[in-house]
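Visitor: Here is a sequence together with a model predicted from it:
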Amino acid sequence: MSEAAKICSELIRIDTTNPGPGEREAAEYVAGLLSEVGLSPVIVESAPRRASVICRVPGDSPDALLIHGHLDVVPADPADWALHPFSGEIADGYVHGRGAVDMKGSLAMTLAWVRQGVRPRRDLVLAFLADEEATGEFGSRYVVSEHAELFEGCTEAISESGGFSVTMPSGVRVYPIGVGERGTAWMKVTARGVAGHGSKPPADNAVAEMARALTRVADHRWPLRLTPSVSALISELSDVLGMEIDPEDLSEVPLQAAALFKGVLRASTNPTMMNAGYKVNVIPSRAEAHIDGRFLPGFRDEFLETIDGLLGPKLTREFINFEDAPSAPISGLFYELGDVLRAEDPLARPVPYVMTGGTDAKSFARLGIKGYGFAPLLLPPDLDYFALFHGIDERVPIDALDFGVRALSRLLDA
């Protein structure tokens, strides 16, 4: 068994469900692996058992690269899984369990590489973080605001959601490298009205006003907005597929190609929670709802203006989580990452990629650190990798983890 697979399995066995028991045990395990090879990791605890690990690896240049990932995972119900989600079982060439993909497998690749003891070509800062699966308040946000000195010299970063292969019908393996993310606007919206008896004609029904507003939000067709990175991706995919991709009509685009960009052509707003009333015959004076909003890099102001218009004058909004949309240039490190993939896989076609969701890169952008999605994996063509994120029977191929360690060695070794 490779060391990457062994570490991945052992990390999965440590339950770091968020919300749940916290990341302290996993942080201590990671710190122990780093200490064994002569490094000096620092465990930072933002709240009881909410722990992150930061470790600097000296290299040949003080211009530092940040490699970050998260220790926490989303919940998993064992009744839904073929194998227990926290078993870390190794079977059929895969490591199975919650976090195998998102993202203990990637952490295992980084740890397996660093334990080889090779001096990197530039200083590295390794960050194994708490709370990414929520808002990062106890993880990336905390270390950025309270321990920014630990990231001194870091100008660029690599992390999850990029660098994995997606096999096209022609056999070409496209490798999306993350260069941006949609911004996050999680909102609580409130409608206020006049309380009264449910049998009487309503003077100003807060529930009805909320229902009308949420319908406007849910039904809104956000306009197509092609950012430079998404335009570059569509151009690359058009060349790979031998067809001109029309972003307004994806009916002829293979699903595996469309999955790379269809979620980042527009902003989105999805009502996700509602709360109003306490008795069927009482008209409440207040109704609340939550909306998951996402916007593209460069379109924050347009998004906010539009959402206010959709909510209307009778509703108020407040953010429960707001993060701008970070982006990184398609230059420099982007091309270096692409060269690494082509060296490891002759069929590789690196392309830029913008995430529909978000990562801890949003927090590190506050320090001026440009983030790239690069957790390299050569995957079987029939594996629906996207479905494994937060999905049932999450698993990662052992061969893919070993590929990732080789790719990291090619990128990082002096």
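Guide: Yes, it's here. Numbering: from 1, shown residues only.
Visitor: When you work out contacts or count neighbours from here on, use the C-alpha atoms and nothing else.
Guide: OK.
Visitor: so how far is D204 from the nearest residue to P85 once chain neighbours are set aside?
Guide: Sequence neighbours aside, G97 is the residue nearest to P85 in space, at 4.2 Å (criterion: C-alpha to C-alpha, 6 or more residues apart in numbering). The gap separating G97 from D204 is 51 Å, by C-alpha to C-alpha, to the nearest Å.
Visitor: Structure two is appended below for comparative analysis:
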Amino acid sequence: MTLDVAQLCAQLIRFDTTNRGGGSSEGEREAAEHVAAILQDNGVPPTLLEPAPRRTNVLARIPGTDPSLPAVLVQSHLDVVPADPAEWSFDPFAGEIRDGYVLGRGAVDMKDMAAMTLAVLNRWHVEGRRPRRDVVLAFVADEEDQGVYGAHWLVEHHAAYFTGVEAAISESGGFSFDVDGVRLYPIGTAERGTSHMKLTAVGRAGHGSRKNAQNAVTALVTSLARIAAYEHPVRLTPTVEAFLVGAGKALGVEVDLDDVDGTIARLGPAAKLVENTVRCSTTPTMLQAGYKVNVIPGTATAQLDVRTLPGTIDELEATIDSLLADGVTREFLEHQPAVEAPVDTAWFAAMAEALRDEDPAAVVVPHCLGGGTDAKAFSRLGIHCYGFSPLSLPAGFDYRSMAHGVDERVPVEGLEFGVRVLDRFLSS
């Protein structure tokens, strides 16, 4: 029986796999068991692995017709970020299909990719086909936190499952982005590093009504104001430079690599795809201080969402240190370096060809992700990781606001397009 990709996506959304961080998650086991059952029904024996109770990962390998070829990894995460039903116009976990869209949390991040992968495998099973090379599958837990129960744990404890894998595909790339009738398809070939920090200000506790030159709160907010106002210098990576050149040519925009900000401004709507990836960023996101309004606390803390570009970590640390007020120290909460895969490979060429086979007008460009994915884990095994979760999207559809946003949804036609593209790429 042929499985419908929209129904597969809706079924996955109905498993509430909310990851609240700190080791707390819901529904990952049930979703993993559902995926495993579909794999088994389609002739692909699954392996379920749990580093902790209910934090379930599903692995499988489909043998190719030519075992001499390097394998490809297709990886998806089954967990999602929280969704407050009071903010949504529909139930985020009902998995409805309405007005040409699949609705719900995870529709684009990233149960769509999981559903498209399963639909491709079902096609192969029904039609009696096999791929040319081994296809390794990983449906993992915990991507929406730090991956310690998912991809990073698998890499550290079960690396043998990925023997022979040369390249991997996953989320955040291969979607269409319409700019005045020009359809760009950015394929993720890089992503910024994640180096989140905690700042701690230590001062002298005292009465709120009295003068205090060692106020920890004042030292902390002074530091945060300096950090928030600081503009990090432009640092062009090969991926970002290739994006600017390729997108500029397609859009008829003058590209001046000595004036990157001016070039980005001329890209119009396409600026959203690159503006966050030409610099490091240090964004204050969390504050904690005090326990009573008339008491000056002895300590105050803050956390920074820090994203880095390759080769910039030493420069960034020195910059942060220069912006801290007296009595304020810093420490890393997480430190995962930036990753970058080569653009001039047969893998990238095959992805571009698969997109153009379905959309001859596709303009394929490399893309650097502003955030992070499980590519940071799998790249540690020497695997070239690409963001390639193909979708054809209607003009004006704000895809980038869907992930982690309210009223997340994905077009059914986009999913069907993605299945055809993935089938072409993985079969060839």
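Guide: Sure thing, it's come through. Everything quoted here is computed from the prediction, not taken from an experiment.
Visitor: Compare G97 and D204 of the first structure (neighbour count), which wins?
Guide: Neighbour totals were compared for G97 of the first structure and D204, and G97 leads with 29 against 16 (other C-alpha atoms under 10 Å).
Visitor: Could I get the contacting residues of that one?
Guide: By C-alpha atoms under 8 Å, 6 or more residues apart in numbering, the contact set of G97 of the first structure is 12, 83-89, 393-395.
Visitor: how many other residues sit next to A361 of the second structure?
Guide: Neighbourhood size, A361 of the second structure [other C-alpha under 10 Å]: 13.
Visitor: What does it correspond to in the first structure?
Guide: Using TM-score structural alignment, the equivalent of A361 of the second structure in the first structure is L347.
Visitor: Is the residue nearest in space to the middle of the first structure in a helix, a strand, or coil?
Guide: For the first structure, the residue nearest the mean C-alpha position is T359 (3.7 Å; C-alpha atoms, centre = their mean). Following DSSP: H, G, I helix; E, B strand; the rest coil, the label given to T359 of the first structure is coil.
Visitor: which residues touch it?
Guide: Residues counted as contacts of T359 of the first structure (C-alpha under 8 Å, 6+ apart) are 132, 160, 181.
Visitor: Can you find the partner of E50 of the second structure in the first structure?
Guide: Residue pairing (TM-score structural alignment): E50 of the second structure is matched to E45 of the first structure.
Visitor: actually L224 of the second structure, not the one I typed
Guide: Checking TM-score structural alignment: L224 of the second structure goes with L214.
Visitor: Do I have it right that its match meets T272?
Guide: No - L214 of the first structure is beyond contact range of T272, at 9.9 Å (criterion: C-alpha atoms under 8 Å).
Visitor: Pick out whichever of these two has more residues nearby.
Guide: L214 (23 against 11).
Visitor: Tell me the spacing between the more buried one and F164 of the first structure.
Guide: 37 Å.
Visitor: now swap in V351 of the first structure and tell me
Guide: Distance of V351 of the first structure to F164 of the first structure, computed by C-alpha to C-alpha: 11 Å.
Visitor: circling back: what's the helix or strand for the match of L224 of the second structure?
Guide: Using DSSP states H and E, the secondary-structure element containing L214 of the first structure is helix 206-219.
Visitor: and that helix, how far from the chain's centre?
Guide: 29 Å (C-alpha atoms, centre = their mean, to the nearest Å).
Visitor: buried sites along it?
Guide: Within helix 206-219 of the first structure, the residues scored as buried using 16 or more other C-alpha atoms under 10 Å are 206-207, 209-210, 213-214, 216-217.
Visitor: same check, this time on stretch 203-217 of the second structure
Guide: 203, 205-206, 214-217.
Visitor: Turn these into CSV, columns for distance to A350 of the second structure.
Guide: Shown next, in CSV, are those (distance: C-alpha to C-alpha, whole Å):
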residue, distance to A350 of the second structure
G203, 58
A205, 63
G206, 65
Q214, 61
N215, 59
A216, 56
V217, 54
